[in-house]
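# okay, structure incoming, though there's no sequence with it:
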């Protein structure tokens, strides 16, 4: 009798073990080690040769330096060399190689290869020649006219929609910002820097994680709870839209501590109600923009930066709205922007998310900011 019971227990344990194994095989995941990329693994000597001894410096980030290189085939590349000995840099390196090797989209920067010789951690990308969106909006870059800003917004939205919705495995970027949008010679945007990205399977709606990202772009509910969803990216995207519209940086200045979101929210509602955008729009545009196109982008920005994550639209809806293929009322549960008490109520209500979340996110974000 005892032997029979033991046999039954063993059989049950084997069945449970087999079931768990099958689930693991079916479940998509983003591993961080070892590297299982199909991209080329360069030796350090090869990288040193095609960068001419790392002599052509392009820029510097939080975890390393970027250099220009030319492959033996004649292809121009950007080479990101991580600082040696950074534990966080190592994790970001593994994450970036794993994730970016999986994605293929015209608005996502492509990985050419990598190097893991000794302690060296190097990423080799396609070269995107026209610097970052941040450089052009807030730095010394060329002023962007309205058609260019709209093109950047649409391409950027299409790239995020691909990451969120066009794949079996949902990829959340987690560090959407103007500095991570590269522009090519035609000002087409490419999303870069996937070191903080997370993968979420279809069966999950969020992942709990340490709060990371950049102050000014972090969604309030992510800062407060650590629960990461695609709506966190959508909030950050909304901040970038506001930068394109207003020309302002997402954080306050020494003279004015009010951040972009706090300043913009009442302005957005007012502009959509009366159809006048001049007080909201970047003075550098000199009022040279299409009013209907501006209304679409302003409505998208307002929808993306809502306090309630549940009321932020999916990115595929934003793409359609920016193109003019979706009524703006579809971003607001059927309520059309205009002189409407219902619309104003909709914009200010938050599905149980306290208005204080937006204010507390600033101080909380400063404490948890990592880049």
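Cool, the structure landed. This one's a predicted model, so the numbers in the text were calculated from it and none came from an experiment. Numbers count the residues shown, from 1 in each chain.

# C-alpha from now on. contacts and neighbour counts both.
Will do.

# now do the contacts for the closest residue to residue 164 other than its chain neighbours.
The shortest distance from residue 164 to any residue other than its chain neighbours is 4.9 Å, reached at residue 170 (CA to CA, 6 or more residues apart in numbering). Each residue near residue 170 by CA atoms under 8 Å, 6 or more residues apart in numbering is listed here: 163-164, 199-202.

# nearest to residue 230, out of those residues: which one, please.
Of all these, the one sitting nearest residue 230 is residue 164; the distance, using CA to CA, is 6.7 Å.

# so that closest one touches residue 172, yeah?
Yes - using CA atoms under 8 Å, residue 164 is in contact with residue 172, at 6.7 Å.

# who touches both of these two?
residue 230.

# for residue 59, give its distance to residue 291.
With distances defined as CA to CA, to the nearest Å, the gap from residue 59 to residue 291 amounts to 37 Å.

# helices of the stretch 151-300 of the chain, start to end?
For the stretch 151-300 of the chain, the helices defined by DSSP state H, counting those that start in this stretch occupy 220-225, 230-246, 260-274, 291-304.

# buried residues in stretch 356-364?
Under the neighbour-count criterion of 16 or more other CA atoms under 10 Å, stretch 356-364 has 357-358, 361-362 buried.

# in strands, which of the residues you listed appear?
Restricting the buried residues of stretch 356-364 to those inside strands, with DSSP state E as the criterion, leaves an empty set.

# farthest-separated two in these?
With CA to CA as the measure, no two of those lie farther apart than 357 and 362, at 8.9 Å.

# strands of the stretch 101-250 of the chain, start to end?
Counting by DSSP state E, counting those that start in this stretch, the stretch 101-250 of the chain has strands at residues 111-115, 122-126, 170-172, 181-183, 189-191, 198-200, 207-208, 227-228.

# neighbouring contacts of the fourth one?
Taking CA under 8 Å, 6+ apart as the criterion, the residues outside strand 181-183 that touch it are 128-134, 156, 189-192.

# if we use 7 Å, what do you get?
128-133, 189-192 (CA atoms under 7 Å, 6 or more residues apart in numbering).

# neighbour-wise, which of the residues you listed leads?
residue 189 (29 neighbours; other CA atoms under 10 Å).

# next one for the comparison:
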């Protein structure tokens, strides 16, 4: 993971876990037109996601973390650790990252059809039965990989329609690993409690 700084003369650093492409804070600012609200794709407790266009015309999603909120650093580190190590067609791909003491962001692939949540409640678009079935298979494939396809089982902990993003071909991609858990062998056997927020279930969990 590399650093980026808001000071123009500061040198960026990066580590080989992420793509070695370099982005500065100002590049992300230009890409999102100053983090303009018209480019806002969504927001949550730990930050906001913006649509951005890089200098090479590549369209990306820029996830900016709220560094003032307690727990953001742990969330940022956990998402970096998971996304840079996992590779599956139904998981969102990380492109790079940019961070210093007062700015932390991840640059991830952009999903043109946004989230399953938005399509489920859209007045302009209706998912047909085959699209819904295919998306369920996509999510199930992602979960199967997280639980059994990686050396350490990964528990997402926040599975809901707003965390399922859809690409140009309506393929589902699971995203947002901020509260995910990596389990050791002992934990995967012994852990029986629920990780997600107690008493909470997202509306529209069932898409058929």
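It's in. Source: prediction; values computed, not measured.

# if we can go back for a sec, I'd like the helices of the stretch 151-300 of the first structure as JSON lines, with mean neighbour count appended.
Formatted as JSON lines, these follow (neighbours: other CA atoms under 10 Å):
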{"stretch": "helix 220-225", "mean neighbour count": "20"}
{"stretch": "helix 230-246", "mean neighbour count": "26"}
{"stretch": "helix 260-274", "mean neighbour count": "18"}
{"stretch": "helix 291-304", "mean neighbour count": "22"}
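
# how close does residue 237 of the first structure sit to residue 183 of the first structure?
From residue 237 of the first structure over to residue 183 of the first structure the distance is 16 Å, taken as CA to CA.

# same check, this time on residue 108 of the first structure
From residue 108 of the first structure across to residue 183 of the first structure, the span is 11 Å (CA to CA).

# what do these two both touch?
residue 190.

# picking that back up, okay, the buried residues of stretch 356-364 of the first structure in TSV with distance to residue 70 of the first structure next?
Below are those laid out as TSV (distance: CA to CA, whole Å):
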residue	distance to residue 70 of the first structure
357	48
358	46
361	43
362	43
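
# wait, which of the residues you listed is closest to residue 296 of the first structure?
Checking those against residue 296 of the first structure by CA to CA gives residue 358 as the nearest, at 23.8 Å.

# so what does residue 53 of the second structure match up with in the first structure?
If you follow residue 53 of the second structure across to the first structure using TM-score structural alignment, you land on residue 70.

# list the contacts for its match?
Neighbour list for residue 70 of the first structure: 50-51, 76-77 [criterion: CA under 7 Å, 6+ apart].

# doesn't residue 151 make contact with residue 184 of the second structure?
No - taking CA atoms under 7 Å as the definition, residue 184 of the second structure is not a contact partner of residue 151, at 9.5 Å.

# thinking again about what came up before, can you list the contacts of residue 170 of the first structure in TSV and add neighbour count and distance to residue 26 of the first structure?
Written out in TSV, the entries for those read as follows (neighbours: other CA atoms under 10 Å; distance: CA to CA, whole Å):
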residue	neighbour count	distance to residue 26 of the first structure
163	23	20
164	25	20
199	21	15
200	21	14
201	16	10
202	14	11
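
# can I get the residues you listed in CSV including distance to residue 265 of the first structure?
What follows is the contacts of residue 170 of the first structure, written out as CSV (distance: CA to CA, whole Å):
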residue, distance to residue 265 of the first structure
163, 27
164, 26
199, 31
200, 30
201, 33
202, 33
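
# for these, which one is nearest residue 212 of the first structure?
Using CA to CA, these come closest to residue 212 of the first structure at residue 199, 14.9 Å.

# the second structure: which residue goes with the closest one?
Mapped onto the second structure by TM-score structural alignment, residue 199 of the first structure lines up with residue 182.

# I'd like to know how far its match sits from residue 82 of the second structure.
8 Å.

# same thing with residue 208 of the second structure?
Look at residue 208 of the second structure and residue 82 of the second structure: by CA to CA, they are 29 Å apart.

# next: residue 113 of the second structure.
As for residue 113 of the second structure, its distance to residue 82 of the second structure is 24 Å (criterion: CA to CA).

# kindly report the same for residue 145 of the second structure.
As defined by CA to CA, residue 145 of the second structure lies at a distance of 13 Å from residue 82 of the second structure.

# could you do residue 26 of the second structure as well?
In this view, residue 26 of the second structure and residue 82 of the second structure are 26 Å apart by CA to CA.

# looking at the two, which one has more neighbours?
Taking other CA under 10 Å, residue 26 of the second structure and residue 82 do not tie; residue 82 has more neighbours (18 against 15).

# where's that one, which helix or strand?
Element membership of residue 82 of the second structure [criterion: DSSP states H and E] is helix 72-85.

# what range does that helix cover in the first structure?
Mapped onto the first structure using TM-score structural alignment, helix 72-85 of the second structure covers residues 89-102.
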